[in-house]
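> Below are the sequence and a predicted model; questions follow.
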Amino acid sequence: MKVPQAGAVAAVIVLALTATGCTGEDEDKGTLSIGIKFDQPGIGLREADGTYTGFDVDVATYVAKELGYKPDRIEFKQVYSNDRELLLQYNEVRFVVASYSINDKRKEKVDFAGPYFVAHQDLMTRAGDTSINKAEDLNSKSLCSVTGSTSAENLKKNLAPKAGLLELASYSDCVVALQDSRVDAMTTDNSILAGYAARKGNEGKFKLTGQTLSNENYGIGVKKGDKDLQGKINDALRKMVKDGSWEAAVKKNFGPDYKYEPAPAVAAVS
């Protein structure tokens, strides 16, 4: 029996590792790819210095730790609302933590761990405006939201059909329009609005009206059929709530005035 030379053995090992690395499993690559939003203060934001902040970032980092990944082994990837399912289906990320509301249509394409947070559609106005206290008050006002958002559709269709609607490319653009008095209010999930209101430089400029115009249960999206990962993430979320890390992350990211609901019960894997 001929004994392989050391160089040949090394080559075989390299080939084996290379083949293993092509499976799409992040564990083999030494990193964990997680999809987050890059443009939502308080939720998921890529700061100017390249760091990441927000409640979803804290949740993702905690879950990664429970899965055995230190922060320096996490690779955050930007996701948009319309490509979250595709990134999971094509293994671009292992899971998505991106203000990702659980609904039946999405559950046809992905599985969800959680929920880990309950948000509600709300309104944000300038701090000194006392004329808007409920959705119907917008019938004689102007409103900003993101183009094609379900929040704007819900308000225009069901709550304030006479409101003037300005649709812009991002919520950041709406914040600027609100600050410059080009609109009277903006609407989306209260968690997102609270993040903008609490952001450094915005303190005292805006206020939330405290509406509950919809219920949004945020979940962590995983590839359809990955029950093992779904179950492990659920265990991590339960632990995060139990040890106080969840509540601490809420208070840190949304400011002291944000009225939040207790952590929702994590659903069983089905």
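Arrived safely.

> all contacts plus neighbour counts: C-alpha atoms, from now on.
Noted.

> quick one: terminal-to-terminal distance for stretch 29-45?
25 Å (C-alpha to C-alpha, to the nearest Å).

> Identify each buried residue in that stretch, please.
When neighbours are counted by 16 or more other C-alpha atoms under 10 Å, the buried residues of stretch 29-45 are found to be 31-45.

> any idea how far Lys134 is from Leu213?
Where Leu213 is concerned, Lys134 sits at a distance of 10 Å (C-alpha to C-alpha).

> ok, which stretches of the stretch 151-270 of the chain are helices?
Taking DSSP state H, counting those that start in this stretch to define them, one finds helices in the stretch 151-270 of the chain at 171-179, 190-198, 227-242, 245-254.

> Now render these as CSV, adding mean neighbour count.
Below are the helices of the stretch 151-270 of the chain laid out as CSV (neighbours: other C-alpha atoms under 10 Å):
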stretch, mean neighbour count
helix 171-179, 19
helix 190-198, 25
helix 227-242, 18
helix 245-254, 19
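
> just so I know, which of the ones you listed lies nearest Val9?
Each of those has some distance to Val9 by C-alpha to C-alpha; the shortest is helix 227-242, at 34.5 Å.

> angle of the closest one against helix 245-254?
With axes from the mean of the first three to the mean of the last three C-alpha atoms, to 10 degrees as the criterion, the two stretches helix 227-242 and helix 245-254 enclose an angle of 80 degrees.

> Helix 227-242: how far from the chain's middle?
In this view, helix 227-242 has its centroid 17 Å away from the chain centroid, taken as C-alpha atoms, centre = their mean, to the nearest Å.

> and what of stretch 68-81?
Put simply, stretch 68-81 sits 12 Å off its chain's centre (C-alpha atoms, centre = their mean).

> List of residues touching it?
Residues from elsewhere that reach stretch 68-81 (C-alpha atoms under 8 Å, 6 or more residues apart in numbering): 30-38, 61, 64-65, 87, 93, 98, 100.

> ok, and for it, which residues are buried?
Burial within stretch 68-81, assessed by neighbour count using 16+ other C-alpha under 10 Å, is assigned to 69, 73-74, 76, 78-79.

> Below is structure B, check it against A:
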Amino acid sequence: MRATVCIVASAIVLAGCSSTSPFKPLRDPVKLTIGVPVDLPGVGMKTDKGLHTGFDVEVARYIAARLGAAPDGITFKGVENRAAAATMIADGAVDFVVANVPMTSNNKNLDFAGPYFVAGETFLVRTDNYDIVVPDALDNKQVCAVKGTTTAQDVIKRFDEPATTVEENSLQDCVLALRKGEVDAVVGDNLILAGFAAEAPNEVKVVSQPFTETPYGVALKKDDKALRAKISAAIEKMISDGSYNRIFDITLGNSGVPVPKAPTVAPN
């Protein structure tokens, strides 16, 4: 008896052959849309060529890879501010946001995985400034903060310093004023200030250990427990396999700020 030869071509099974294929079909590739900063050097920037770079961006890429997305399956969308992040999530414009959003946010429509970084308030000064090394060394200094925030006033009040507050429309404007010598210091989160220091290490530097703590989390839609658990697991893996340190080094290592202690991921 001659053996029956089965030929499978172009996914068509010829008559007389088994319809059971030994090959499993590829699963649909994961596609993710992620909100990230686009105007913070070292943290989240979009270049003139449309490339996204920075600490938050690399954290987002790592998480997306752990969730099964290939590089070409990731779409980044710019997040202008923390309020915009909440709107983008609520509208379904993004799957999640990695854009220095505090887990302390009281927005009832948001949930958080993480933290992926624990930030703290500190100062950015010019590299030739050796007067401001701790928060209680602000005698007769001009401290810049973003208009509409109370950060600078809170610091001055907390440390009872005779300093003057200068307000600008953005943190970028504050840093520009600092580089021009128009103010003595900029107050802000150490992660973001480290980005500006990495951009211009010969002009500005981060000083003082952070004197507050603000955990940054990956923001996602409320009650999506499955996604939250997956993202938290990805962050834990990022820390345990050394990627957290590597990401900080390649994005912010030029700032002179040492790699901070990795955060402890909150239980789900």
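Yep, that arrived. A quick note: this is a predicted structure, and the numbers were derived from the prediction, not measured.

> if we can go back for a sec, include distance to Lys156 of the first structure when you put the helices of the stretch 151-270 of the first structure into CSV, please.
Written out in CSV, the entries for the helices of the stretch 151-270 of the first structure read as follows (distance: least, C-alpha to C-alpha, whole Å):
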stretch, distance to Lys156 of the first structure
helix 171-179, 17
helix 190-198, 18
helix 227-242, 36
helix 245-254, 27
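
> Out of these, the one nearest Ala119 of the first structure is which?
Distance to Ala119 of the first structure, taken as C-alpha to C-alpha, is lowest for helix 190-198 among these, at 6.0 Å.

> the helices in the stretch 1-150 of the second structure, which residues?
Under the criterion DSSP H, counting those that start in this stretch, helices of the stretch 1-150 of the second structure are mapped to 55-66, 82-90.

> and of these, who's closest to Ala200 of the second structure?
Ranked by C-alpha to C-alpha, the member of the helices of the stretch 1-150 of the second structure that lies closest to Ala200 of the second structure is helix 55-66, at 16.5 Å.

> so how far does that closest one sit from its counterpart in the first structure?
When the first structure is overlaid, helix 55-66 of the second structure sits 0.7 Å from its aligned residues on average, using mean C-alpha distance after the TM-score superposition for the first structure.

> got the contact list for that helix?
Counting contacts by C-alpha under 8 Å, 6+ apart, the residues touching helix 55-66 of the second structure from outside are 32, 34, 36-37, 42-44, 70-71, 74, 98-100, 231, 234-235, 238, 244, 247-248, 251-252.

> Then stretch 161-181 of the second structure?
Taking contacts as C-alpha under 8 Å, 6+ apart, the residues outside stretch 161-181 of the second structure that touch it are 125-126, 136-147, 152-153, 156, 183-186, 196, 203-204.

> Lys134 and Leu213 of the first structure: which is more packed in?
A side-by-side neighbour count of Lys134 of the first structure and Leu213, using other C-alpha atoms under 10 Å, places Leu213 first with 21 against 16.

> The more buried one contacts Asp122, correct?
Yes. Contact between Leu213 of the first structure and Asp122 holds when scored by C-alpha atoms under 8 Å: they sit 6.2 Å apart.

> that older thread, which one of the helices of the stretch 151-270 of the first structure lies closest to Thr53 of the first structure?
When these are compared by C-alpha to C-alpha, helix 245-254 sits nearest Thr53 of the first structure, at 8.2 Å.

> in the superposed pair, what's the mean gap between that closest one and the second structure?
Its matched residues in the second structure lie on average 0.9 Å from helix 245-254 of the first structure after superposition (mean C-alpha distance after the TM-score superposition for the first structure).

> and that helix, which stretch of the second structure?
Using TM-score structural alignment, the residues of the second structure aligned to helix 245-254 of the first structure are 243-252.

> For the stretch 1-150 of the first structure, which segments count as strands?
Using DSSP state E, counting those that start in this stretch, the strands of the stretch 1-150 of the first structure run over residues 32-36, 39-40, 44-46, 52-53, 74-78, 95-96, 110-126, 142-146.

> what packs against the longest one?
Here strand 110-126 of the first structure touches helix 84-89, helix 171-179, strand 185-189, helix 190-198, strand 206-208, strand 215-223, helix 227-242, going by 3 or more C-alpha pairs under 8 Å, 6 or more residues apart in numbering; DSSP states H and E.

> Quick check: the fourth one compared with the second structure, mean distance?
If I follow you right, that is helix 190-198 of the first structure. If you overlay the two and look at helix 190-198 of the first structure, the average distance to its match in the second structure is 0.8 Å (mean C-alpha distance after the TM-score superposition for the first structure).

> With adjacent residues omitted, what lies nearest to the residue nearest to the spatial centre of the second structure?
For the second structure, the residue whose C-alpha lies nearest the mean C-alpha position (C-alpha atoms, centre = their mean) is Asp56; its distance is 2.5 Å. Distance criterion C-alpha to C-alpha, 6 or more residues apart in numbering; nearest residue to Asp56 of the second structure, sequence neighbours excluded, is Val43 at 5.4 Å.
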